[in-house]
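J.: Predicted model, plus sequence, below.
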Amino acid sequence: MTGEKPTAWASWLSLAEWWYNTTYHSAIQTTPYEALYGQDPPLHLPYLAGASPVASVDRTLQHREVLRQVLKFHLTRAQDRMKQMADKHRSEREFQVGDLVYLKLQPYRQHSLRKFKNQKLSPRYFGPFPVEARVGPVAYKLSLPPTARIHSTFHVSQLKKPVGSDGALLKTPIRILDRRMVKQGNHAAVEVLVEWGDTFLEDATWENLHDLQQRFPAFDP
């Protein structure tokens, strides 16, 4: 707004303050004007040119109306710009109980779901894991392996379907390369080295055999 007339920035302050105080604020569920005075702000009636017989008053009020319209235009444009920027990072996602989804995590901060030799170059998505329940409108609870040491509820922005608009394919196990016994708590468990479809052999990962059979019932290890 002040870019067009840098020296006249002070003339915008009163109008900007009025707009702020008479705009609904979600934090207080009302307008600052009503919170202070206990009543709705007065309705603004546009000034009609020539309504005042005093020439100086008429010019001042006409100039005020012009400033108000320009101020409203710039504020609306700024709001639209911010909304467009925010919408670029939003996508409508909804899952059903039982759906398989990928979970986005930082590999260098997460080691209980899967271990990689090269954390920096490893994939950013883990899974897929079945959706166990929906928690509110934007969160889901996943069925994670018992070895996972993280909370099982995640925001929808951290999840994506195995087959989405980006063409990501669901990874399926091809064969078992090796087996080993590991200790989990007070009991022993079987882990298998799985070769996945559409990946390199060096991308094979150790998976809990019981969890693998639950995620891929048709796969016979």
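T.: All right, it came through fine.
J.: C-alpha only now, for contacts and for neighbours.
T.: Fine.
J.: Which strands or helices does the strand or helix carrying Asp178 pack on?
T.: Per DSSP states H and E: Asp178 is located in strand 173-184. On a contact count with 3 or more Cα pairs under 8 Å, 6 or more residues apart in numbering; DSSP states H and E, strand 173-184 meets strand 187-196.
J.: Which parts of the strand it packs on count as buried, going by neighbours?
T.: For strand 187-196, a neighbour-count test (16 or more other Cα atoms under 10 Å) marks Glu191, Val192, Leu193, Val194, Glu195, Trp196 as buried.
J.: Any buried residues in the longest helix seen in the chain, and which?
T.: Counting residues, the longest helix in the chain under DSSP state H turns out to be helix 55-87. Buried residues in helix 55-87, counted by 16+ other Cα under 10 Å: Asp58, Leu61, Gln62, Arg64, Glu65, Leu67, Arg68, Leu71.
J.: Dump these to JSON lines, plus distance to Tyr140.
T.: Formatted as JSON lines, the buried residues of helix 55-87 follow (distance: Cα to Cα, whole Å):
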{"residue": "Asp58", "distance to Tyr140": "61"}
{"residue": "Leu61", "distance to Tyr140": "56"}
{"residue": "Gln62", "distance to Tyr140": "56"}
{"residue": "Arg64", "distance to Tyr140": "52"}
{"residue": "Glu65", "distance to Tyr140": "51"}
{"residue": "Leu67", "distance to Tyr140": "49"}
{"residue": "Arg68", "distance to Tyr140": "46"}
{"residue": "Leu71", "distance to Tyr140": "43"}
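J.: Next one for the comparison:
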Amino acid sequence: MLRACVLEFKGSWDEYIALMEFAYNNQNHSSIGMAPYEALYGRKCRLKAAQDRQKSYVDQHRREMEYEVGEKVFFRVSPWKGILRFGKKGKLSPCYIGPYEILEKIGPLAYRSNPSHILRDDLVEVADNLTYVEESVRIVGYKEEQLRNRVILLIKVLWNNHSSQEATWET
């Protein structure tokens, strides 16, 4: 576990050593049949109890939903900061997309929707690290911004794979 932490946090792993110690001491070990914290202090860590309590609060407002073939549903999408999806960005980007018709019930919570509604991803070449290269198409406009005692020249750039409403102001 420590090796994974060192590889993940590279030069700043020493800042996270306390979190690693906490994680190590509160997970069950097969050799002793309990967590090291429990073996050392003789009482259970209260983390699991707190997690269970929080889960019970959330479960009060959650309801199990089952759908039938032919019903229409909306898919919940979670917007990522800096990633543009579904033609809109910012606060007004959609939380739900659809409606999609359910064609087949695969499992208790798994369904197959209409294949013609699958979002195409062939428009953007995505690298293995989930990044892609943005290329500017043309400059749409110019403007100057006054910032205290400095003037900043801004240009409005239209990017490929985006519509004209999504041109951005760049320095």
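T.: Noted; the coordinates are in hand. Quick caveat: nothing in here was measured; it's all calculated off a predicted structure.
J.: What value does the TM-score take for this pair?
T.: Put the two chains on top of each other and the TM-score (TM-score structural alignment, normalised by the length of the second structure) is 0.35; 83 aligned residues with a Cα RMSD of 3.6 Å.
J.: what comes up buried for the strand holding Asp178 of the first structure?
T.: In strand 173-184 of the first structure, counting by 16+ other Cα under 10 Å, buried: Pro173, Arg175, Ile176.
J.: Skipping its backbone neighbours, what lies nearest the first one in space?
T.: Spelled out, that is Pro173 of the first structure. Setting aside the residues directly before and after it, Pro173 of the first structure is nearest to Trp196 in space (Cα to Cα, 6 or more residues apart in numbering), at 4.5 Å.
J.: Equivalent analysis for the second one, please.
T.: Distances taken as Cα to Cα, 6+ apart put Glu195 closest to Arg175 of the first structure, at 5.5 Å, once the chain neighbours are dropped.
J.: Let me know the closest of the buried residues of strand 173-184 of the first structure to Leu212 of the first structure.
T.: Pro173 (8.9 Å; Cα to Cα).
J.: The closest one contacts Glu195, doesn't it?
T.: Yes. Taking contacts as Cα atoms under 8 Å, Pro173 of the first structure lies within contact range of Glu195: 5.9 Å.
J.: from the buried residues of strand 187-196 of the first structure, which is closest to Lys160 of the first structure?
T.: Distance to Lys160 of the first structure across these (Cα to Cα) is lowest for Trp196, with 19.0 Å.
J.: distance of that closest one from Val190 of the first structure?
T.: Distance from Trp196 of the first structure to Val190 of the first structure, counting by Cα to Cα, to the nearest Å: 18 Å.
J.: Mind checking what helix or strand follows the longest helix of the first structure in sequence?
T.: Scanning onward from helix 55-87 of the first structure (DSSP H and E), the first element met is strand 100-104.
J.: Give me the helices and strands touching the helix or strand just after that following strand, please.
T.: Next in sequence after strand 100-104 of the first structure, counting helices and strands by DSSP H and E, comes strand 125-134. In terms of contacts (3+ Cα pairs under 8 Å, 6+ apart), strand 125-134 of the first structure is packed against strand 100-104, strand 139-142, helix 209-215.
J.: okay if I get these as JSON lines plus mean neighbour count and distance to Arg77 of the first structure?
T.: Shown next, in JSON lines, are these (neighbours: other Cα atoms under 10 Å; distance: least, Cα to Cα, whole Å):
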{"stretch": "strand 100-104", "mean neighbour count": "21", "distance to Arg77 of the first structure": "34"}
{"stretch": "strand 139-142", "mean neighbour count": "21", "distance to Arg77 of the first structure": "32"}
{"stretch": "helix 209-215", "mean neighbour count": "15", "distance to Arg77 of the first structure": "49"}
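J.: closest to Leu15 of the first structure out of those?
T.: Using Cα to Cα, the nearest of those to Leu15 of the first structure is strand 139-142, at 41.3 Å.
J.: what comes up buried for the helix or strand immediately after that closest one in the chain?
T.: The helix or strand immediately downstream of strand 139-142 of the first structure is strand 153-155, counting by DSSP H and E. Neighbour counts over strand 153-155 of the first structure (16+ other Cα under 10 Å) mark Thr153, Phe154 as buried.
J.: How much space separates the closest residue to Asp178 of the first structure other than its chain neighbours from Asn208 of the first structure?
T.: Among residues not flanking Asp178 of the first structure along the chain, Leu193 sits closest, at 5.0 Å (Cα to Cα, 6+ apart). Applying Cα to Cα, the value for Leu193 of the first structure to Asn208 of the first structure is 9 Å.
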